[in-house]
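Asker: Turn this into a structure:
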Amino acid sequence: MGNVKCDLLQVLASTHPNFPTWERIHLETSTMNKSITQSLWTIKSKILKLCLFLFLATMAFMGFHYHSINMNLVPSTVHPRTVESLYPYLIEEPSKCRGDPPFLLLLIPSMPQDVLIRDVLRKTWANESLVPGISIKRIFLLGRSFVNDTEVSVEQESSTFHDIIQQDFLDTYRNLTIKTLMGIEWVSRLCPRASYVMKVDGDMFFNPWFLVRQILQPEKPLKLEFFTGLVVRGAPFRNKDSKWYISYEMYSKNLYPYYCSGTGYVFSGDLSPRIYKEAKGMTIFPFEDVFLGICLERMGVHLSKSGGEWFIGERVEYNRCRFTKLVTVHHYSPDELLKLWPDFLKALGDCNG
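Answerer: Purely as a prediction, here's the structure:
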């Protein structure tokens, strides 16, 4: 009815010059309101269509992005970085644990210039295919060298073997704790489903067969909160001339807690993120094995003492059958390892047959 009225008034106004002024004003106002309303509806319709298009386009992009990330770009073992690394990575190897997780991951501290040692270890006890049916991965832990040519050599070695991680701190003895924490942070973030982690020094004899078959026993349920090695306890050295000097400010107690010698220890993978989180809240000092012992004590994790003399922290002369029943022996040079290794491989069959 309102529209009919407006149309009738418009006819009267155009044909009768004396049409009342107030009616003429009402007519013009109604016509203007009608025009404005139509324009607003047109604008609203266009805005709604634009919003709908943007919404559908955004959902399509997000779906494609999610699919690309999960299917093509990120390895299945990569977890979000829950804690930041202590130093920036120079070499990170984010895809080392892509696919099925390893049963045993070897963390091997190494100095940038020790190319020969790494090469010998790859040919002997750090060979990833030594134990049949058991997935083993190795990672060498490096800091930064003082020498630019050495850094170039490390980059070339890394591109060949893809078994080196490196952060931007100077590779010195006093930074060994930082180097070890680098490895633990890497495991917790990029290899979180590794069953066990073995940290072992590069100047060791190491027997992965005995460790896997007699201690870790893959046929049995996974051990959780497990940490073992050569369990020791000692007192801080207060003599400033000592290589192992520690100040009262850095550690005030008269005895260290029980800890596993840094020459070689093994722990369950579930401890990696917990150890690193605990370490981030502590003052770091140089002796990584003691430092980890303090971390474990604060976490309430008890060390598992080995059932025999399986981890030896000093030099013992090679005995082929005895060495088949050990995990680690200290102070073996690359040349010695290369010489004894063929005989040791035979001893595994001769002495355990």
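
Asker: can we go C-alpha only for contacts and neighbour counts from here?
Answerer: Noted.

Asker: so who does residue 347 touch?
Answerer: Listed by C-alpha atoms under 8 Å, 6 or more residues apart in numbering, the contact partners of residue 347 are 320, 321, 324.

Asker: if we go to 6 Å?
Answerer: Neighbour list for residue 347: residue 320 [criterion: C-alpha atoms under 6 Å, 6 or more residues apart in numbering].

Asker: Let's see this one next, to set against the first:
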Amino acid sequence: MFMNWRRIRKWHFLRLISMCCVVSLLMVCWEHVDHHVVSHMKSYSYRYMINSFSFVNKSLSVSQEEAARFNSFPYLLNQNNVCKDKDVLLLLFVKSSPENFERRQAIRSTWGNESYVSHELGVILKVVFVMGVHTDVTNSFLLQDLHEEHKNYGDLVQQEFLDTFHNLTIKLLLQFRWMHENCAHARFMMSADDDVFVHMPNLVRYLQDLRRRNVRDHWVGHVHRGAPPIRSKNSKYFMPFDMYQWNSYPDYTAGAGYVISGDVAAKIYQATLSLNASMYIDDVFMGICAIAAGVSPQEHVYFSGEGRTPYHPCIYEKMITSHGHENDIRYLWKAATAPEVQGISSGLVGKLYCTAVKMMLLCKPYFSNTYSCMAAFT
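Answerer: Purely as a prediction, here's the structure:
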């Protein structure tokens, strides 16, 4: 056997060049790699202690008097009898802002249409838009419009706190307090942003199955596991050490849209009565409350994270939520609930076709924070 020494030397040379390129790239991008890979690996390994022990809750525990300070804002708009004497399958809180009238209108006429859900799906849905006060508190026209909107629809709940990103946890407390006071008998509760699309027929079928099986301790959504606190002051999600000192957040679901059973809602409400709600990332605060309640989030591959899901009938057939729909909710509702969508993956050919389509749409090498690749096979 003869060896081609020239080819061997050429191969070694190419390998050396490749290694130099990789090392150079790592040197240039090391800060990015260290932040997004190494920190995630550290926090993911740390998450087991965070989720299993109570030291996080102890560090954030306050007296009931101090906790009440975060949950005692007076109501400016309210409707406290919408659930009275009704067998409510789902109480759905939509986190809105005073100026987002068009988004609320789109929801009322599509996936949040209570009459449609009652007549077509045969269950009772109650939609409540929760909000604080616009930062321009002197805007008399906006105040007048809100009162007129509430007079026409009776579905707004507003408290007297500024409606800002750093008060999202206050808005979370508002939801659990309002449910406790006015709709504690609802079988399930959902919290969603006002730019989220919810495929209500699919969600109702899912919840009806849970109700038939009498499922309890249920919290489902797009789960973040072992997420590290962001310590960069330039980030919207900056978390200072004096507010949260641990290397990992507890497991939590993306706040864009998640569902909990009624018994979990009651437990979370009780947890909020003794925790420091100055933790302004509401998703994370929900995870902290869940540790106190002894509840863990469950992943559902058709709950979206912060990303928008692809547009395709094979996706629509099983989708539950999709995030980032400020302007196209009406279009998506019409497309996703079209009769031809149902059964598109029936039969062997349909299953193979939709699996191939979803693999191309979802199994991508980069992170999109929407449905995982696993959704292609379910």
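
Asker: what's the spacing between the residue nearest to residue 56 of structure 2 when sequence neighbours are not counted and residue 247 of structure 2?
Answerer: Spatial nearest neighbour of residue 56 of structure 2, chain neighbours left out: residue 50 (6.8 Å); criterion: C-alpha to C-alpha, 6 or more residues apart in numbering. Distance of residue 50 of structure 2 to residue 247 of structure 2, computed by C-alpha to C-alpha, to the nearest Å: 9 Å.

Asker: Next: residue 263 of structure 2.
Answerer: Plainly put, residue 263 of structure 2 is 30 Å away from residue 247 of structure 2 if you go by C-alpha to C-alpha.

Asker: Is there a neighbour count for residue 316 of structure 2? I'd like the number.
Answerer: By the criterion of other C-alpha atoms under 10 Å, residue 316 of structure 2 has 24 neighbours.

Asker: Please report how far it lies from residue 204 of structure 2.
Answerer: The span separating residue 316 of structure 2 from residue 204 of structure 2 equals 15 Å under the rule C-alpha to C-alpha.

Asker: do the same with residue 212 of structure 2
Answerer: As for residue 212 of structure 2, its distance to residue 204 of structure 2 is 12 Å (criterion: C-alpha to C-alpha).

Asker: between these two, who's got more neighbours?
Answerer: Neighbours per residue (other C-alpha under 10 Å) separate residue 212 of structure 2 from residue 204, with residue 204 holding more: 20 against 8.

Asker: Now that one. Nearest residue, chain neighbours left out?
Answerer: Across the structure, with C-alpha to C-alpha, 6+ apart as the measure, the residue nearest residue 204 of structure 2 apart from its sequence neighbours is residue 121 (7.5 Å).

Asker: so what corresponds to that neighbour in structure 1?
Answerer: When structure 1 is aligned by TM-score structural alignment, residue 121 of structure 2 is paired with residue 132.

Asker: Just to confirm, what's the three-state secondary structure of its match?
Answerer: Using DSSP: H, G, I helix; E, B strand; the rest coil as the criterion, the local structure at residue 132 of structure 1 reads coil.

Asker: rewinding a little: can you report how many residues neighbour the residue nearest to residue 204 of structure 2?
Answerer: Residue 121 of structure 2 has 15 neighbours, counted by other C-alpha under 10 Å.

Asker: likewise residue 102 of structure 2?
Answerer: Once other C-alpha under 10 Å is used to define contacts, residue 102 of structure 2 is seen to have 12 neighbours.

Asker: which SSE is it in?
Answerer: Using DSSP states H and E, the element containing residue 102 of structure 2 is helix 101-108.

Asker: Quick one: the helices in the stretch 151-300 of structure 1, in order.
Answerer: Counting by DSSP state H, counting those that start in this stretch, residue ranges of the helices within the stretch 151-300 of structure 1 are 176-190, 208-210, 271-280, 288-299.

Asker: With residue 351 of structure 1 as the reference, name the closest of those helices.
Answerer: Comparing these against residue 351 of structure 1 with C-alpha to C-alpha, the closest turns out to be helix 208-210 (12.5 Å).
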